[in-house]
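In: can you look at this prediction? I've put the sequence above it.
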Amino acid sequence: MKILHVVTTLDVGGAEMHLLSQVRGQCARGHSVRMVFLKGEGRLTEDFLAAGAEWVGQVPATRPFGLWSHLRWAELVHSHLLKADVLTAVMATLAGRRRCLVSGKHNDEQVLKRPLVGAVHAVIGRLPRLTIVLSDHVGRFVERYGHVPLRRQARVYYGLDPEPFERAAAAPFAERMDLRAELGLGRGDVVFTCVARFAPQKAHDVLLRGFAAARKSFGPRLRLLLVGDDPFGDGRQRAEAVAAELGLGDAVVFAGIRRDVAQILAASDVFVMASLWEGLGLVFLEAMATSLPVLATDVSAVPEVVVDGQTGVLVPPSDAEALARAMAELAQSADRRHELGRAGHLRVLEHFGLDRMVDETLHHYESVARSS
């Protein structure tokens, strides 16, 4: 099958990393894949080419007819993220390719709550033959605010290959401690790590305030490692300003974008994120595959991934005090951290496998292609 993916950006993010896994699996199964992105630096271009994509390139949203030849080539078109969804739906309709169009919803896009945006999506969102959502929560959200009924949706949970994370977790203790030292972290520190874009959705300010409060009760061995950046804004600078306001100094490490996330997770003690909403959260699966306990907020689809009290701890969103209490409690008990981490690893193996994700997605593609 000739598969065209159109995505808003091809920079490092959860949706983009999920799509990379999909493309790798689709190419391994003999399908031809092309990738189009609309904006950004395209930092993952070489990764997609290495995964087997035959062509990867940018088509700016200001020049939408650059999509035309790719749409005519494709037997199945799959758009990802809201801007790409809108542009691709319009262009695919004009190119006579609507019948082979699939939309992918990777998040509960809050902009759909705006009445005008929701009304436009009620028209544009029904152009694809099928909308693939990554969680039950996102499906309900898209039905309510995007006006795409459940009968026109299919839920396919994210999946991942746990092997790189398991391998990182099994690395010699000395290697993991060397990485800590490189990052300015001590062997005896209790390290909470967040891997996320510095976007308002991720609520780094709440995380930093919760961490500051937890450090007052636990002590200076509590450290916070923040991995990621904000390629489209000043989110990181604003988080750094909050850390300075709280007087956290070198208690917080801003590591930027890293390609050794598996190794960083394996050198950590707890994964933490204070999201205000999440479509699913691929990084939660990565942390669980590394046998890390997860401390997160009880929002959106997070409870579909992280089972409170079994694989991690969930707290209310925007509640720095509750986050601080949970951080302090987890910091004080290595046994509790190990128990939650082991259960999380098992949950990933049982419910979020990579082959299942790829095969389920291709099954839906084939159904759409057969009926087009």
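Out: Looks like it came in fine. Treat the numbers as computed from the prediction; the structure is a model and nothing was measured.

In: when you work out contacts or count neighbours from here on, use the C-alpha atoms and nothing else.
Out: OK.

In: and the strands in the chain?
Out: Assigned by DSSP state E, the strands in the chain fall at 2-9, 32-39, 55-58, 76-80, 101-105, 130-133, 153-155, 190-195, 222-227, 252-256, 270-272, 294-297, 312-315.

In: where do the helices sit along the stretch 251-372 of the chain?
Out: 261-266, 282-289, 302-305, 320-332, 334-351, 354-371 (DSSP state H, counting those that start in this stretch).

In: tell me the angle of the last one relative to helix 334-351?
Out: When you say that, I think you mean helix 354-371. Counting by axes from the mean of the first three to the mean of the last three C-alpha atoms, to 10 degrees, helix 354-371 lies at 30 degrees to helix 334-351.

In: list the buried residues of helix 354-371.
Out: Residues of helix 354-371 classed as buried by neighbour count (16 or more other C-alpha atoms under 10 Å): 354, 356, 357, 358, 359, 361, 362, 364, 365, 368, 369.

In: what about the third one, distance to residue 212?
Out: Using C-alpha to C-alpha, to the nearest Å, one gets 39 Å for the distance from residue 357 to residue 212.

In: circling back to that earlier point, out of the helices of the stretch 251-372 of the chain, nearest to residue 15?
Out: Among the helices of the stretch 251-372 of the chain, helix 282-289 comes nearest to residue 15, with 7.9 Å by C-alpha to C-alpha.

In: could I get the full set of helices for the stretch 1-150 of the chain?
Out: 14-28, 45-50, 68-73, 82-94, 115-124, 136-145.

In: how far out from the middle of the chain is the last one?
Out: Read that as helix 136-145. 17 Å (C-alpha atoms, centre = their mean, to the nearest Å).

In: comparison target, given below:
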Amino acid sequence: MRVGLLTREYPPDVYGGAGVHVEFLARELGRLVDLDVHCWGEGHADNVRRHRSWSALDGANDALRTFSVDLAMTAALQGRDLVHSHTWYANLGGHLAKLLYGVPHVVTAHSLEPLRPWKAEQLGGGYALSSWAERTAIEAADAVVAVSGAMREDILRCYPALEESRVHVVHNGIDTDLYRPDHGTDALDRVGLDRTRPYVLFVGRITRQKGVPHLLRAVRDIDPGVQVGLCAGAPDTPEIDREFRELFAELSAAREGVHWIPKMLPRPEVIQLLTHAAVFVCPSVYEPLGIVNLEAMACGTPVVASRVGGIPEVVADGETGVLVDLDDDFEAGLTRALDAVVGDTAAARRMGEAGRERAVGEFGWDAVARRTVRLYEGILGEA
């Protein structure tokens, strides 16, 4: 079976959960099918073909530049038996390949444009184009993969023209051999964390979706002896970047031990920071699943997260962490939950151990890849 996998992010250019998903899914799929990966960037190697936007569109709206990459991907997909696209950045390429070559198209939905209206800040009028591309590809796809049960419900609500039978749940995965407790401390020393004091850790992009402003306000009032680690970068817009910097300055003036790491850290350093955190926090306002919660759990760390989207399918409330309702009391709820977990080290240790066990037992990438291949086989058998 010859499969073309289409994505914006691929190593070494991975900055979000969708990129992590594709990286590990591709590794496992490559053992099961004849796989070519098509992604953004320059150059080709090891069944990975990178495509850049057309130079004639330099300076144009990002949506138009994205479409030019999609056209280049489509042209390179001839000879594939099936194409599988991830995120709106690649969906149009998969849809056009379906039409041009008469092959099935599978879409994995990591998020949905109708549920991310703040993207209009980033894309301007391009948001209408990204929304059109996603809708067109999803409604015509032979199969749509939802990364959680909650995501499946969102897809069917946003795109009611889509037949329910074409939407399949295949959860995100985690490499628990890679993501495992690392008790070294050199990464902590490099970022300036005091090893004698507990810390709350956030890892994610500076976006509305990730709820970073909520977090910065919530941690103002946690136990003053607790440090705050923010591995936060890649702001979506100048506006959210400015808001983050203002809130960070206010937080730093109000309490000690606030550490902002704005650059993308190497994965081994992130694993070490996750391992030593007293609690990992995920304050997302929208999250189809949240791979980063799985990463924290695999490192044996309890999680405090918002009760949205697919997060409750990962974080077992009261067992591997604490879920906080996204309501008018959300920020105060985050404060209370963080203090409760940090303040009860025995319970936190039990949650961390249970989280590691859950990640190992239920979310391995090899199982995700096998389920994905069975989906391909079912589609090709029907074709």
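Out: Thanks, I have the structure now. All values reported here derive from a predicted model rather than from experimental measurement.

In: need the helices of the stretch 1-150 of the first structure in CSV (columns: mean neighbour count and distance to residue 335 of the first structure).
Out: Converted to CSV, the helices of the stretch 1-150 of the first structure look like this (neighbours: other C-alpha atoms under 10 Å; distance: least, C-alpha to C-alpha, whole Å):
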stretch, mean neighbour count, distance to residue 335 of the first structure
helix 14-28, 20, 30
helix 45-50, 16, 38
helix 68-73, 17, 54
helix 82-94, 20, 42
helix 115-124, 16, 47
helix 136-145, 21, 32
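
In: nearest to residue 266 of the first structure, of those?
Out: helix 14-28 (18.8 Å).

In: quick one: that closest one to helix 354-371, angle?
Out: Counting by the same axes, to 10 degrees, helix 14-28 of the first structure lies at 70 degrees to helix 354-371.

In: give the other helices and strands that helix 14-28 of the first structure contacts.
Out: Applying 3 or more C-alpha pairs under 8 Å, 6 or more residues apart in numbering; DSSP states H and E, we find helix 14-28 of the first structure packed against strand 32-39, helix 45-50, helix 282-289, helix 354-371.

In: relative to residue 146 of the first structure, which of those is closest?
Out: Here helix 354-371 is closest among these (C-alpha to C-alpha), at 20.9 Å.

In: which part of the second structure matches the closest one?
Out: The alignment of helix 354-371 of the first structure onto the second structure (TM-score structural alignment) spans residues 365-382.

In: coming back round to it: could you dump the helices of the stretch 251-372 of the first structure to TSV with distance to residue 27 of the first structure?
Out: Below are the helices of the stretch 251-372 of the first structure laid out as TSV (distance: least, C-alpha to C-alpha, whole Å):
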stretch	distance to residue 27 of the first structure
helix 261-266	24
helix 282-289	21
helix 302-305	27
helix 320-332	42
helix 334-351	23
helix 354-371	10
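
In: quick one: map residue 286 of the second structure onto the first structure.
Out: Per TM-score structural alignment, residue 286 of the second structure is aligned with residue 277.

In: ok, that match touching residue 199?
Out: No: with contact defined as C-alpha atoms under 8 Å, residue 277 of the first structure does not count as touching residue 199 (11.4 Å).

In: picking that back up, comparing the helices of the stretch 251-372 of the first structure, which comes out most buried?
Out: helix 282-289 (a mean of 26; mean count of other C-alpha atoms under 10 Å).

In: by contact count, what packs against it?
Out: Short answer (3+ C-alpha pairs under 8 Å, 6+ apart): helix 282-289 of the first structure packs on helix 14-28, helix 163-169, strand 294-297, helix 334-351.

In: and of those, who's closest to residue 177 of the first structure?
Out: Taking C-alpha to C-alpha, helix 163-169 is the member of these nearest to residue 177 of the first structure, at 12.0 Å.

In: show me what that closest one is packed against.
Out: Counting by 3+ C-alpha pairs under 8 Å, 6+ apart, the packing neighbours recorded for helix 163-169 of the first structure are helix 261-266, helix 282-289.

In: distance to residue 309 of the first structure added to those helices, as a markdown table?
Out: Formatted as a markdown table, these follow (distance: least, C-alpha to C-alpha, whole Å):
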| stretch | distance to residue 309 of the first structure |
| --- | --- |
| helix 261-266 | 20 |
| helix 282-289 | 14 |
